[in-house]
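> Model the structure of this input:
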Amino acid sequence: MSAVLVLGMLSALSAPSFAQSEPVRVVTTIGMIGDAVENVGGDCVDLTTIMGPGVDPHLYQARPADVRSLQTADVILYSGYFLEGRLGEVLDKFGEQKPTVAVSPASIPREDLIATQDSYGVDPHLWMDVGLWSRIVPTTAEVLAQARPDCEARFRTNAQAYREQLLALDGWVREAVASIPEGQRTLVTAHDAFAYYGRAYGIEVAGIQGISTQAEASIADIRATADLIATKGVPAVFVESTVNPRTIQAVIDAVRQRGAEVEIGGELFSDAMGEEGTAGGTYVGMIVGNTRTIVQALGGTVPDLPPALAGWAAQWSLAGAEG
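The predicted model follows:
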């Protein structure tokens, strides 16, 4: 456990209780954490998420409005493991003033992470493994309970229900990916954000760029990816909502130069969820949408959603628990 994590958790656990008649003002960096706070906190929290749809956290720089939100927050939750990049120093400073918790290190030990050879040291895209990401839910409930003790029972009940949804989702993704013909289980994306997805659900992943989007893909990266696609007969590649699609197009052109063809299988959510007010604007919807897109493009069959997600499906006017 890092020194930053220890300080963050001590800050959270020693925080004084806030006025119990008002919601706790919680600021999160990415939508995937915000979704957990919303599901666990309900009307006991007033949530602000800094990075919205289509925003790349690797490149994000704090705006004056973000600083004001952080200044007025009672609790700040961020992912950690260097995901927030340039925002990291700002978060460190606020950690000296108020409960500021990196939920990934607080919930998931390094031995469960995917190591990388770059400056990150570990892959920060943990939400791509739903079972792994579900571990942030009890942490979220604990931090919120410290801030609003009168809502503690509600937080814990909500957290249990939400985590059960995520564990059911985890099993559904596993079943869906397993339906892809074995020879076609290769997921080619714009940048390397899906390694946890690949490890958890049994699909080979090839990201043209590395973990971060700070550096452009090289010609060698494009050629190597095109060689892989042409050799294995990969039927589809995928663009991402937070990454410029020109790299994917360069790969498609390089594949054609090798006498093969590959299609764009669709757009995936990688570092951010979809638009607010849509199914894709929820974490469950992000994963369901990605999985449907991947499975359909690679020749698999999308199963019905599990009963545990019937309420979520009904909320977004999807046909019950049907896939």
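
> going forward, measure contacts between C-alpha atoms and count neighbours the same way
Fine.

> chain center to stretch 118-133: distance?
Distance, stretch centre to chain centre, for stretch 118-133: 9 Å (CA atoms, centre = their mean, to the nearest Å).

> list the contacts for the most centrally placed residue in the chain?
The centre of the chain sits closest to residue 127, judged by CA atoms, centre = their mean, with a distance of 3.8 Å. Counting by CA atoms under 8 Å, 6 or more residues apart in numbering, residue 127 makes contact with 32, 133, 196.

> In a helix, it, correct?
Yes - Residue 127: assigned to a helix according to DSSP: H, G, I helix; E, B strand; the rest coil.

> Going along the chain, name the strands of the chain.
Remark: strands assigned in the chain by DSSP state E are 24-28, 45-49, 75-78, 100-102, 186-191, 204-209, 236-240, 263-268.

> Can you pull out the residues in contact with the shortest one?
Counting by CA under 8 Å, 6+ apart, the neighbours of strand 100-102 from elsewhere in the structure are 5, 8-9, 11-12, 75-80, 91, 94-95.

> to compare against the first, here's another:
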Amino acid sequence: MKKLMFVLFLLPVLLLGCQSGDAQPKNEDGKVEVVTTIAQIGDVVKNVGGEHVNVESLMGPGTDPHLYKPVSSDIEKMDQAEVIFYNGHHLEGQMNSVFKKMKKQKPTYPVAEAVPEEMMDADPENPEIYDPHVWFDIEMWKYAVDEVTKGLIEYDPDNKETYEKNAEAYKKELDELNAYAKKRIEEIPEQSRVLVTAHDAFHYFGKAYGLEVKGLQGLSTESEYGLNDIERIINTLTERDVKAVFVESSVSDRSINAVVEGAKKQGHEVNIGGELYSDAMGPKDTEEGTYIGMFRHNIDTIVEALK
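Next comes the predicted model:
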């Protein structure tokens, strides 16, 4: 009897201990706690998950994911998350070991790796690696939307119908954006459809909309550039009579300024056509802080400068 009474006394304490461990819901409001790396993916999760998710993106405006190194607070956020979405294809190269660890603990999805291989292009400097910048081709990015939808449904099947409905509505918006982009690009004379940026983040963008893309650096900002690269870009600008080049919000403008100055010395006047969002989006709570707003900003900036 004494043993029974002791067990009955101890039972609530044991139950309380269980509730304070991993089995406890991460969020009292019942929403799924999601962490993403780049904000582009975070915006997809917000659109698909709607009221059923809380989303936090580790990399904010002006952040270069190629060079980003996670800090202790990032590891803590991923530890506390219920689902993690990242790009993959070595975009977040400094975080690969972290993702391997997280995959053993919780659902962790590389959304860009859902794009069929036949749609992907290899890095010219490293043929074993694919170009990770899939968000610049809307048709490719819709595969990322599907991967996010799949991941949320697998973790939270009770809201499957809502996630699927939100995803379809969002992809319709993306189709409208795609049509808008194609129509606006037609305003640029064919000879001037050359997009010059600091690094080659816009390769898929160029293929999708008929622009020749020239980047001083390769697919990653870890790549080096030299005088030969600057000279190569200047020759293209002169031959094609291109009047504008572009800086990127997440990359130093030093290399592009070198191109502008070099072209000027050779008698070819080139201006900075504006700032494009490449690996990072705009500030939170702005149009450019959404995927659609960011993409539209890039289209309008490029067209106005080159047409």
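
> so where's the longest helix in structure 1?
When structure 1 is parsed with DSSP state H, its longest helix is helix 152-178.

> Quick check: the residue lying closest to residue 128 of structure 2 once chain neighbours are set aside vs residue 19 of structure 2, distance?
The spatial neighbour of residue 128 of structure 2 that comes closest, neighbours along the chain excluded (CA to CA, 6 or more residues apart in numbering), is residue 122 at 6.8 Å. As for residue 122 of structure 2, its distance to residue 19 of structure 2 is 48 Å (criterion: CA to CA, to the nearest Å).

> ranges for the helices of the stretch 1-150 of structure 2?
Using DSSP state H, counting those that start in this stretch, the helices of the stretch 1-150 of structure 2 run over 2-19, 39-49, 72-80, 96-103, 138-155.

> So which of the ones you listed is the most surrounded?
Ranked by mean neighbour count, the helices of the stretch 1-150 of structure 2 are led by helix 39-49 with a mean of 24 (mean count of other CA atoms under 10 Å).

> circling back: show me what the residue nearest to the centre of structure 1 lines up with in structure 2.
Using TM-score structural alignment, the partner of residue 127 of structure 1 in structure 2 is residue 135.

> Show me what the longest helix of structure 1 is packed up against.
Under the contact criterion of 3 or more CA pairs under 8 Å, 6 or more residues apart in numbering; DSSP states H and E, helix 152-178 of structure 1 touches helix 31-41, helix 130-133, helix 136-147, helix 195-201, helix 283-297.

> Now with 6 Å, please.
Using 3 or more CA pairs under 6 Å, 6 or more residues apart in numbering; DSSP states H and E, the elements in contact with helix 152-178 of structure 1 are helix 31-41, helix 130-133, helix 136-147.

> The first one vs structure 2, mean deviation?
For helix 31-41 of structure 1, the mean distance from the matching residues in structure 2 following superposition reads 0.4 Å, by mean CA distance after the TM-score superposition for structure 1.

> counterpart of that helix in structure 2, which residues?
Helix 31-41 of structure 1 maps onto residues 39-49 of structure 2, going by TM-score structural alignment.

> ok, now the longest one?
Per TM-score structural alignment, the counterpart of helix 136-147 of structure 1 in structure 2 is residues 144-155.

> on average, how far is the matching stretch from the matching bit in structure 1?
With mean CA distance after the TM-score superposition for structure 1, stretch 144-155 of structure 2 averages 1.2 Å from its match.

> Would you pull up how far that stretch lies from the middle of the chain?
That offset, for stretch 144-155 of structure 2, works out to 16 Å (CA atoms, centre = their mean).

> so where is stretch 240-257 of structure 1 in structure 2?
Using TM-score structural alignment, the partner range for stretch 240-257 of structure 1 is residues 248-265.

> in the matching stretch, what counts as buried?
248-251, 253, 255-257, 259-263 (16 or more other CA atoms under 10 Å).

> Quick check: which of the helices and strands packed on helix 152-178 of structure 1 is nearest to residue 233 of structure 1?
Nearest to residue 233 of structure 1, of all those, is helix 130-133, at 28.5 Å by CA to CA.

> just checking, what packs against that closest one?
helix 152-178.

> For the helix it packs on, give me the average deviation versus structure 2.
Mean deviation for helix 152-178 of structure 1: 0.8 Å (mean CA distance after the TM-score superposition for structure 1).

> now the angle between helix 283-297 and that helix, please.
In terms of direction (axes from the mean of the first three to the mean of the last three CA atoms, to 10 degrees), helix 152-178 of structure 1 departs from helix 283-297 by 0 degrees.

> the inter-axis angle of helix 152-178 of structure 1 versus helix 136-147?
Going by the same axes, to 10 degrees, helix 152-178 of structure 1 makes 170 degrees with helix 136-147.

> Could you count how many residues lie near residue 62 of structure 2?
By other CA atoms under 10 Å, the residues close to residue 62 of structure 2 number 18.

> do the same with residue 201 of structure 1
Residues near residue 201 of structure 1, counting by other CA under 10 Å, number 20.

> Next: residue 164 of structure 1.
15.

> Show me what residue 65 of structure 1 aligns to in structure 2.
Match for residue 65 of structure 1 (TM-score structural alignment): residue 73.

> ok, now residue 311 of structure 1?
For residue 311 of structure 1, no residue is aligned by TM-score structural alignment.

> Go through stretch 29-36 of structure 2 and flag the buried ones.
The neighbour-count check on stretch 29-36 of structure 2 (16+ other CA under 10 Å) flags 31-36 as buried.

> which residues touch that stretch?
Under the criterion CA atoms under 6 Å, 6 or more residues apart in numbering, residues 42, 52-57, 81-86 lie in contact with stretch 29-36 of structure 2.

> quick one on the thing from earlier: out of the strands of structure 1, which one sits most buried?
strand 100-102 (a mean of 28).

> From residue 252 of structure 1, how far off is the residue of structure 1 positioned farthest from its centre?
Distance to the chain centre peaks in structure 1 at residue 259, reaching 35.8 Å (criterion: CA atoms, centre = their mean). Separation of residue 259 of structure 1 from residue 252 of structure 1 (CA to CA): 11 Å.

> ok, now residue 278 of structure 1?
Residue 278 of structure 1 is 30 Å from residue 252 of structure 1, by CA to CA.

> With residue 206 of structure 1 instead?
Applying CA to CA to residue 206 of structure 1 and residue 252 of structure 1 gives a distance of 14 Å.

> circling back: just put the buried residues of stretch 29-36 of structure 2 in a markdown table and tack on distance to residue 4 of structure 2.
A markdown table is the format used below for the buried residues of stretch 29-36 of structure 2 (distance: CA to CA, whole Å):
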| residue | distance to residue 4 of structure 2 |
| --- | --- |
| 31 | 39 |
| 32 | 40 |
| 33 | 40 |
| 34 | 44 |
| 35 | 46 |
| 36 | 49 |
